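Colleague: sharing a sequence plus its predicted fold:
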Amino acid sequence: MLPKINQTTYLQLMPVQDPDSATSLRSRVADMDDKSIWLEIPLDEKSRRYHRPQTGEQFRMFYFTQDGVKHLFTTTVTGIKKDTVTLFSVRKPNLDEIEREQRRSYLRVEAQLELAVRIGDKVRFTAITDDVGGGGLSFRTDRKWPLVPGASISCWLLLTYKNGNIGHAKFDGEVVRVLPVEPDKHLVMMRFQDIQDAEQQRIIRYCFERQLDKHKG
């Protein structure tokens, strides 16, 4: 299944030695023709800087269907053009070149949501998310909190839906990575460890609603 126009996609520069730790570049499908997929200039999710693709560069490109299944293929940058925004093209794969990853993965969307965090019995604070997905999220918070990779945290996430309804999701998670950002903040990336299906579905619903709303805009 090919990605759709306006769909969020992710790129990893080839060769990819370790797909789980390789830098991901986030982009979006702007257009498509018989031979090419046209993408927006991608954002490096670690450095928060834009990557300028060069003709001939090879990427591992992946994206998610609505049921959370990851699809991926290898492709090459074939051109660059300046429209209203700068776009670049990659070779459109044949359907038999697209791999379908069996384990469930989840779409992530940029979102600034209120998150209550608890570490152990004594440390409690609130933070604002940077992005949210069905498998985890990232958030920004003051550097004073004792957050290190491998730490277990309990969270309560406030979800605001387009129709005005408010939902929430409770879960326990594991800190995966902590990066310094701004003069006194950390960007904390975490994955869900213990979350009820109903709570997870609320988050997934929010993500797809947010993505659809963004594309309409």
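Modeller: Cool, got the structure.
Colleague: contacts, neighbours, all on C-alpha from now
Modeller: OK.
Colleague: can I assume Gln112 sits in a strand?
Modeller: No: under DSSP: H, G, I helix; E, B strand; the rest coil, Gln112 falls outside any strand and is assigned coil.
Colleague: for it, which non-adjacent residue is closest in space?
Modeller: Excluding its sequence neighbours, the residue lying closest to Gln112 (C-alpha to C-alpha, 6 or more residues apart in numbering) is Thr129, at 4.9 Å.
Colleague: what strand or helix carries that neighbour?
Modeller: Per DSSP states H and E, Thr129 falls inside strand 123-133.
Colleague: the structure to be compared is supplied as follows:
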Amino acid sequence: MTRLYPKINDYLYIQVASSDAAESEIEYKSRIAEIEEEAFLIEIPMQEGNGRLKKLFMGDELSVYFITEGGVKNFFNTHVVGFREDVIRMVKVRKPDVDSVFKIQRRSFFRVSAELELAVKDHNGSRFLVRTDDIGGGGTSFLSDTKVKLDLGGRLLCWLLVPYRNGSSEHVYFEGEIVRIKELENGRNLVMLKFAAISDTERQKIIRYCFERQFDFRNR
């Protein structure tokens, strides 16, 4: 059975929720020093590249992932619940429920229902604005009028507007390939796209959004 929690000495990769969009994008790295029944004790997170330490405060919300066998990223949300002064200063973060830890493998990105604004440009240079029906790390689908001519296997240049819980938003650029077109009873088409060309950075923005949405659904 694949383990669901990180263990002592595993590294955690952390983003801190912030109303400052640039700050919330910074990724910090920390190590688990101890594990309690309801919390992880971690070292002060450090920004990779420049070694800057991140001071955390009680209640800070964190988006975290750790990596298991085969490079699988396991995501969870948590918050700071305390501190401990030992040989080193440690931050205590709440241990997530097992069922709120999400695995994200390259081959099987989960999808969430989402009505996001998507600007599309086809190979003829025609542009149109649609709303997505769902979104995931591997692709998206959107609703379109039947008068918009689209072909299976066609490539579309897309700009997606992605809003986050902290109030910030990002534009995500990708090239999508149409893998299915389904006619709906309301006279519209559901167009399903897979990401044919997308950078890892852009994909991470979408995965972060999906993770936040999934987290919100679970907490309703």
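Modeller: All right, it came through fine. Please read these numbers as outputs of a predicted model, since none were measured by experiment.
Colleague: mind giving me the packing neighbours of the strand holding Thr129 of structure 1?
Modeller: Counting contacts by 3 or more C-alpha pairs under 8 Å, 6 or more residues apart in numbering; DSSP states H and E, strand 123-133 of structure 1 packs against strand 108-110, strand 114-119, strand 136-142, helix 197-216.
Colleague: quick one, which of those is nearest to Thr76 of structure 1?
Modeller: Smallest distance to Thr76 of structure 1 across these (C-alpha to C-alpha): 24.3 Å, for strand 108-110.
Colleague: follow-up on the earlier one: and the residue nearest to Gln112 of structure 1, how close does it get to Thr75 of structure 1?
Modeller: 32 Å (C-alpha to C-alpha, to the nearest Å).
Colleague: try Arg177 of structure 1
Modeller: Using C-alpha to C-alpha, Arg177 of structure 1 is found at 29 Å from Thr75 of structure 1.
Colleague: between these two, which one's more packed in?
Modeller: Thr75 (21 against 17; other C-alpha atoms under 10 Å).
Colleague: now for Phe75 of structure 2: which residues touch it?
Modeller: Neighbouring residues of Phe75 of structure 2 by C-alpha atoms under 8 Å, 6 or more residues apart in numbering: 63-66, 101-104, 211.
Colleague: those residues in helices, which ones?
Modeller: With DSSP state H as the criterion, helices contain Phe211 from among these.
Colleague: ok, the contacts of Phe75 of structure 2 vs Ser169 of structure 2, which is closest?
Modeller: Phe211 (14.8 Å).
Colleague: now for the closest one: what does it line up with in structure 1?
Modeller: In structure 1, the residue equivalent to Phe211 of structure 2 is Phe208, according to TM-score structural alignment.
Colleague: now do Lys73 of structure 2
Modeller: Using TM-score structural alignment, Lys73 of structure 2 pairs with Asp67 in structure 1.
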